[in-house]
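# Attaching a predicted model along with its sequence, questions to come.
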Amino acid sequence: MLSYMKIAWKYIREYKKRSIAMILSIALSVFLVVTIGSLSESTRVLQINDAKKDSGLQHVRYDGVNMEQVNKIKEYENVKKVANSFYYDGWNHESGLTVNILGAEKNILYMESNKMKVGRFPTKSNEIAIEEWVLNRLRIPHELNQTIKISLAENGEKKFKLVGIIENNLDKQSVGNLEAYVAFNDDNLVGREEHIYSFVEFKDGLNYRNEARKLGKQIGVKDEKRIVLNRGLLAAMGELNAIDWDLVKKSLFLMVVGGMVIYSIYNISVLKRVQEYGMMRAIGSTKKQIIYVILSELFIVYIIGVLLGILLGVFFTNLFKGSTMSSGLFTEIDYKLDIVVISRFAIGLAMLTSFGSILLSAIRGAILVNRVSPVEAINRSTQDSNIKFKERESFIEKVLTIPKKVSYKNLRRNKKTIIFTIVSMAVGCTLFMVQTFKTELWTRDWKYRNSIDKSQMYEFRLNVNEGRPMKEGYTTEQIDKISKLPQVQDLSFKQVLYSKLKINKKILNGIYGKSYIKFMNSENGFLKDLGDFSFEGVTKDEMIIRNTILGLSDRDLKSLNKGLKEGQIDIDQMKNELVAVVHIPKVNEKGLYFDHTGKSKFESALNLKVGDKITVTIPKEGYDKGIDTARLLAEHDKSQYIDQEFTIIGITDVLPDKDGFHLGTDLAPYLFISGNMFKELSGIDKYRLVRVDMKDNYTEGDYKILKEEVQKMSEIIPGTLLEDRVEWLKEAEKSDITYDLLKNSISIILIFISGLSIYNNINYSLMSRIREHGIMKAIGLTKKQFRKMIGFEGLMYGVISSIFSCIIAFLVEVGIFIYYAYVRWSPLLLKEFFIDWKSFLIVIAINLSLGYIATIGPRRQVDKIEITDAIRAIE
């Protein structure tokens, strides 16, 4: 076997250019699969980590257990870690904010993927630990061992010593979930012994769902509702362990592209050395031995290419560490790649697909060599006898000069070569154009959506707490004051009203509507603490459901008009008449607004159309009295409500803005009316949603000043939610850059791989006709004419490849547009097809350049050969 390897190595060294081209083709294909697969697996690992941060490391939570059951859980053999907690009390801060105080074991921080920043976790009854951002929100200095007076909702005022400051939990911070921890001990547990929450993480490699039920049965938890699976984490872990079919498809695609290049290059290489193989067989080598030489050569090329590709993939993947991957590339969420995982599956898949492509080339090469007899191989017999000439000229030939006419005939004669060349180039170019089109398609739609309400991209957001009376909000004077700050570029402000809709059951959209009402009334839909989602009406055909009304300014109404699915907004009409625009949630047949499989069909829960009447029902005196809004809406007594009928003049699938609390959930219908009608309906002229846009090119000093002013504004109304999106917007911008870099790298590499095939095909096609070129020079073809003829032939390859690539890309782009605009469950809002001329022009330039460049080598080589030598050459 060693002798075959030596011969194969000599062939590799003899045909360096072609060997390097094959190695590069394999290496780049492997590189792409390893890079894409590793980045995909990295984001999926980060998705698990994100699920752990969001919902905890526990696989299951057991609600309402006692200490005896807790001890049994700790003794269970398959348990890795346990953390127990209970609700201690509510802290009513003087700012109006409510902090949930939890009694917990230290392991609770582990379950939340968090840790202490300074100090320690509480162990005594009068000790407390608080997150850093919560201290900032409450204006409490970051000083350990200070005594804090806390007003408890159930146990009056009590003093606690601050013994620990916990690192910020960004998920809790983003939604304003204020929490603090006290010790899990007998004193604090008094009266709560039967209300412990036990968070359990099982050992690796188990069926966690089965283990959760098995342990629940063992400790005596019979009610399934008290066994709360961490579905977000389990779903993410299931996706990690599942086969990445998207990567498999990409790998097969790359195998086809890389395989075509290897196939093309190696077959040309075999044709060039047919004489050598013939001599080997003439002196006694068997067909089997020739095949061993071919396999040995390709095996060496394969090993070098695969190793180089893996090393490049590992190196390139690590370059992305610390960057943010954009939405839509591997997941629907942006993830910062703090962890980089090199995917073993991707490496194995890359090796397998590359082996498949090179094996096919070896088989083809072996068949080609062994089909020719030793005598024919040694003599390198010409195929001139098989060439057929047509005497009748086509229209194109009539207008061409003699040299160009010869080039044109050669193109028609070498149909297989030209087809192979065109297909090779079209693959990479089409992918580049299609990806560019998809990116531009989503970018245009994203910009259009943002133009409906630009405030979605503003840095700060204030949302008055749902617990505050509806009449509370920010006045025009308060809003004007912050708008005059030099750090502020723009402000957006909206009125909010929690209300109810009276509907006829007939407008429920079949199974979608019925399932929607059922889901919203379940524990997973609308929070039971806030009352029911739907109520029975006066008649059997009537139903009352929760909804939210937003009062919009003229500017916001004008923007909303862009997002209408049906109807048209007349601002004067909206300001003076009882008309509204509605947004109805879309759900699947189970009444759910989400589907992890992506296979569900989504429809509007209610059958409403432009011109229909819709009745809003609001409390007669409730808002004026300023009582608890949640309690006010939890029940429905007809005598306490008044009705107001609106005519629908528009329906939108886009929710331009929403209230961020449970009472204002976007799972319920939204009504948009003018500010004038809002005041007339509710008697409220204040604003509960305020967004602040910081000026462009702001400094860190500008940010700190504006953040302080916005926080002061939030403290005017106790309990107001404050969102700071500055860091999030920065990461989103970085993720777009990373996405573009990776996407364009994939396209460029594919074009490069295809380019290797094209260059070799054209190069060989020209070099294999040395005799023909010699004869033409002998009968008077000048050097200048010869160069033009060769250049014209190369450009013709480029022109035909460009036309083919552009036609295929255009057809694919039309299909993509139709799917995303009209078929997909969440369609494009901007349904305008376009042609991205830049990508088409780039592809045309690349094809023409490759075609011309491929002729330079053969042209120079033929120029160097004497006419008599060229005529004697037999190819």
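Arrived safely, thanks for sending.
# Going by C-alpha atoms from here, please, whenever you check contacts or count neighbours.
Noted.
# Which strands or helices does the helix or strand hosting residue 756 pack on?
Under the criterion of DSSP states H and E, residue 756 resides in helix 726-767. Packing partners of helix 726-767 (3 or more CA pairs under 8 Å, 6 or more residues apart in numbering; DSSP states H and E): helix 16-55, helix 245-272, strand 324-325, helix 415-452, helix 837-864.
# second one coming, line it up with the first:
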Amino acid sequence: MKTIYHLAISRLKYNKGRSILTIVAIALMTTLLMSIGSSALTVIRHQQLEIKESARNYHAVFKGSTADQVFILENHADVESLSTRESVASIELPKLNAVLNFDSTKKGSIDQIQLANGKMPVEADEIAGPPALFERLDVVPEIGQKFQIPLRIQGGKVENYDFTITGILEQTDISKLNVNETRLVYGAFVSEKFVEQHIAPEDRTYTAYIRIVNENKHSKDEIETIISEIAEDVGLNKSDISFNEQYLTYMTNPGTQERNVMIGLGLLVVFLGGMVIYSIYYVSVISNIQEMGKLKALGATKKHIRRLLFTESLAQSFVGIPCGILLGYLATVFLFRMVILSGSTFGDTFWHWQAAICVIVVVLLTVGVSIRKPLKMASGISPVEAMRYQEPTGKQKRKKSFKTLSVSKLSYANLQRNKRRTAVTILALGCSGILFLVVANIANNITAENYARMLMPKGDFEISLNYAEDDREYPENNLNIIQLQNPLNDDLKTQIMSLDGVESIDEKHTVLAEAENVVLETQRTEVGGISENDLLSLNKSLKRGTLDYDELVHSNGIIFTWDNLFEQYGFEIGDTIQLTLYDGNKKIPFTGTLMASTNSSDDTFLIADEVLQQLITETNPASAIYITVQPEKFESVKAQIDTLQQENTRFMFKSYDEELGIAKQLIRTIQYTIYGLLIVIGIIGYISLINTMITSILVRKKELGILQAIGLSDKQLRQMIHREGLFFTFGTLALSLTIGNGLGYLLVRIIINTQILTISQYEYPITQTLVLIVAVVIGQIAITVFVNRYIHKQSLVERMRD
């Protein structure tokens, strides 16, 4: 055993270059797996800490529950904890979105809103809220402060009420958020006495927060199934359920989708790393067949040969794996400390021994599987066969001879010498390129700009109407009555167009409607107009039916935009839908055919815009305008439009830079993780290319020396090496650009359809493709130069006797 060990170490030292390449490949594979595993666990641990600090521990919310349904939930065997919230009133001040709630714990323990100071309200005139709300009301946020505010209780009349602050709630720091005031929603809390005084028992509705029993025994999917069954037991629909996705994702056992994503990513990395390691060992064993034969002639058995090569691979793994574990940990620390969690107050949560152990086991298994074929090949050949071994060319055919030799023919002959080795090498390199472009396709389409355009589809700024659909106490708040006043009129648009830097204004048309022959969640809803250009982009979110603008116009076509409720409403493509459209106070009957279903719009139904404008003649159907400006004038125009929209309390304001800032925060972690993966994949591919070229030349040093002795010049030698490298380069690019881009496109389309990530449309990764092509070509040239210099470190005589 000692002899085999010392022989293995001696062989590793003698083949130093090849050994280093193998160690680097193992280390990179380990780094990638460790960084993926530890990054995933770090995200989970960080989110768990955040949830414990700020989020609530409920599993789901049941909206619109009655007192009887709450009573059933309270006594349900599968419900461990239950609390309720009642939306009591809204604060009626211009440009302020604020509501008053009452919370009550009915059963068990569900985390409540945290108090920074004071206590929750008990008496009817007491209130607790965040400091930012009180400051917005021009009230000093201190316990005991008294003030008066106008309230509207459950859609009733607006009246003034006196309150005393008894509690100050903890609040998130929003000072760094670049958002308009109209985008913020404030919440405060009143007492049960206040509710009992102002709302009759039969008029009270509840939002129920529930936790099921035995959380730790169920996965995320199982918890969601149980909750759906509970909702059915109490007479609620699936649309009434809102799952606490953040808590379920990070505080319970992963669901099927999450597990599949993690397992799939891990298997891709293992396959890629295994192909590279297999390629290295395969080429290495082929080049050492004669040496194995000499060892067998000296008395080594199959078992000895297997043990020798296995010892070499273990020795390389014992060096590569610890280096990879360390590099993976450091990469995770850098990624999260310097980029993702740079402002976090949480401690070091980046080391995960579970991930390290799993990675060690997986890498050792991968190395073991990768060397199985080379081990069998090396140990199975007889001493006589090994001593006269030449690289096979596949099926033995009559070889074509040449009257003259050229550099191209010499390169071709070497590639044909072992077709299997050539194929394995191209496949290993191609897998790196394929995976690179698959990931690049995803990374290229997960952009903040894409997501921002989902939030704000057009222009640089949006001014929209703040309206109600069915306000019976104050009908002047309803969209149809506001449109009679025509706030988004031509004078406003002329004023905006006169601003320096404004290029164009687009309108969005929406009117109120009542559904006549179908039962919706609320019978009064919204119908929007869609133009032919916008219909083209709507195809990206099409779920059922077909979209054709001419057919939409001629057949009074209707598009339903909440496809997740399609079955619940009992719809079928081709159904006749009768609506009553509101043109101010005028009612217009409209009968259309349901042509398609999408998940695309705030409006429940869409019809052709030209049809809508032909029907609506008494009012301006505009519900929003989109303003496009010159980039260099963005800030100055923004300030002027912001001032302009504040003059009308009916206006709400959005800015593209605000939407972009929100989008960047949401997808930053995903982007950095994916681009980190791209970098490591690229490095692994380079290692495979370097190994192939260097091993091919080192094995043929004696042969090349003889060729040079009979007249092959240094220039011709460089050309031969270069042409062999070009063959691998073009083979790699052919596989990568065809299969990689094809798989990448299919994966992005699946993501768009399933809405797993924030991707709304496909864009080809031109930059990443060019980077891959340039990197592979430059890498091949650099390796050719390096190999040529390495060869010439030895004299011609030394190379011929090597």
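All right, it came through fine. Owing to the predicted nature of the structure, the values given are computational and were not obtained by experimental measurement.
# quick one on the thing from earlier: with structure 2 overlaid, how far apart is the helix or strand following the helix holding residue 756 of structure 1 on average?
Next along the chain after helix 726-767 of structure 1, taking DSSP H and E as the criterion, comes helix 770-778. Averaged over the aligned pairs, helix 770-778 of structure 1 sits 3.0 Å from structure 2 after superposition, using mean CA distance after the TM-score superposition for structure 1.
# Direction-wise, compare the next helix or strand after helix 770-778 of structure 1 with helix 415-452 and give the angle.
Beyond helix 770-778 of structure 1 in the direction of the C-terminus, DSSP H and E gives the next helix or strand as helix 783-818. Put simply, helix 783-818 of structure 1 runs at 50 degrees to helix 415-452, going by axes from the mean of the first three to the mean of the last three CA atoms, to 10 degrees.
# What is the burial count for residue 412 of structure 1?
12 (other CA atoms under 10 Å).
# Assumed it was part of a strand.
No. Counting by DSSP: H, G, I helix; E, B strand; the rest coil, one finds residue 412 of structure 1 to be helix, located in no strand.
# any idea what it aligns with in structure 2?
Using TM-score structural alignment as the criterion, residue 412 of structure 1 maps onto residue 416 of structure 2.
# give me every residue that touches that match.
The contact partners of residue 416 of structure 2, by CA atoms under 8 Å, 6 or more residues apart in numbering, come to 393, 422.
# Save the helices and strands packed on helix 726-767 of structure 1 as TSV, and put in distance to residue 715 of structure 1 and mean neighbour count too.
Shown next, in TSV, are these (distance: least, CA to CA, whole Å; neighbours: other CA atoms under 10 Å):
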stretch	distance to residue 715 of structure 1	mean neighbour count
helix 16-55	27	24
helix 245-272	49	21
strand 324-325	34	25
helix 415-452	29	20
helix 837-864	51	18
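# would you list the ones you listed in CSV and tack on distance to residue 548 of structure 1?
Output for these, formatted as CSV (distance: least, CA to CA, whole Å):
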stretch, distance to residue 548 of structure 1
helix 16-55, 27
helix 245-272, 40
strand 324-325, 35
helix 415-452, 19
helix 837-864, 44
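# what number of residues lie near residue 253 of structure 2?
Other residues close to residue 253 of structure 2 by other CA under 10 Å number 19.
# residues in contact with it?
216, 218, 219, 220.
# one more time with 10 Å
215, 216, 217, 218, 219, 220, 221, 222, 223, 259 (CA atoms under 10 Å, 6 or more residues apart in numbering).
# and these, which two are the farthest apart?
Farthest apart among those by CA to CA are 215 and 259. That separation is 17.8 Å.
# quick one, which of those two is more surrounded?
When neighbours are counted by other CA under 10 Å, residue 215 of structure 2 and residue 259 differ, and residue 215 comes out ahead with 17 against 12.
# From residue 58 of structure 2, how far off is the more buried one?
Residue 215 of structure 2 is 11 Å from residue 58 of structure 2, where distance means CA to CA, to the nearest Å.
# what do these two both touch?
With CA under 10 Å, 6+ apart as the test, residue 215 of structure 2 and residue 58 both reach residue 248.
# mind listing what residue 550 of structure 1 touches?
Residue 550 of structure 1 touches 494-498, 657-659, 670-675, 678, 687-689, counting by CA under 10 Å, 6+ apart.
# in the one helix or strand it maps to, what counts as buried?
In this structure, residue 550 of structure 1 is located in strand 542-552 according to DSSP H and E. Of all the residues in strand 542-552 of structure 1, those buried under the rule 16 or more other CA atoms under 10 Å are 543, 544, 545, 546, 547, 548, 549, 550, 551, 552.
# nearest to residue 647 of structure 1, of those residues?
Using CA to CA, these come closest to residue 647 of structure 1 at residue 549, 14.2 Å.
# Over in structure 2, tell me which residue corresponds to that closest one.
Using TM-score structural alignment, residue 549 of structure 1 lines up with residue 527 in structure 2.
# Let me see the contact set for its match.
Contacts of residue 527 of structure 2 (CA under 10 Å, 6+ apart): 509-514, 558-560, 579, 581-582, 602-607, 612.
# Can you flag the buried ones in the contacts of residue 550 of structure 1?
494-498, 658-659, 670-675, 678, 687-689.
# Sitting in helices, which of these do you find?
675, 678 (DSSP state H).
# What segments of the stretch 51-200 of structure 1 are helices?
Applying DSSP state H, counting those that start in this stretch to the stretch 51-200 of structure 1 gives helices spanning 67-75, 107-111, 132-137, 170-174, 186-189.
# All good on my end, thank you.
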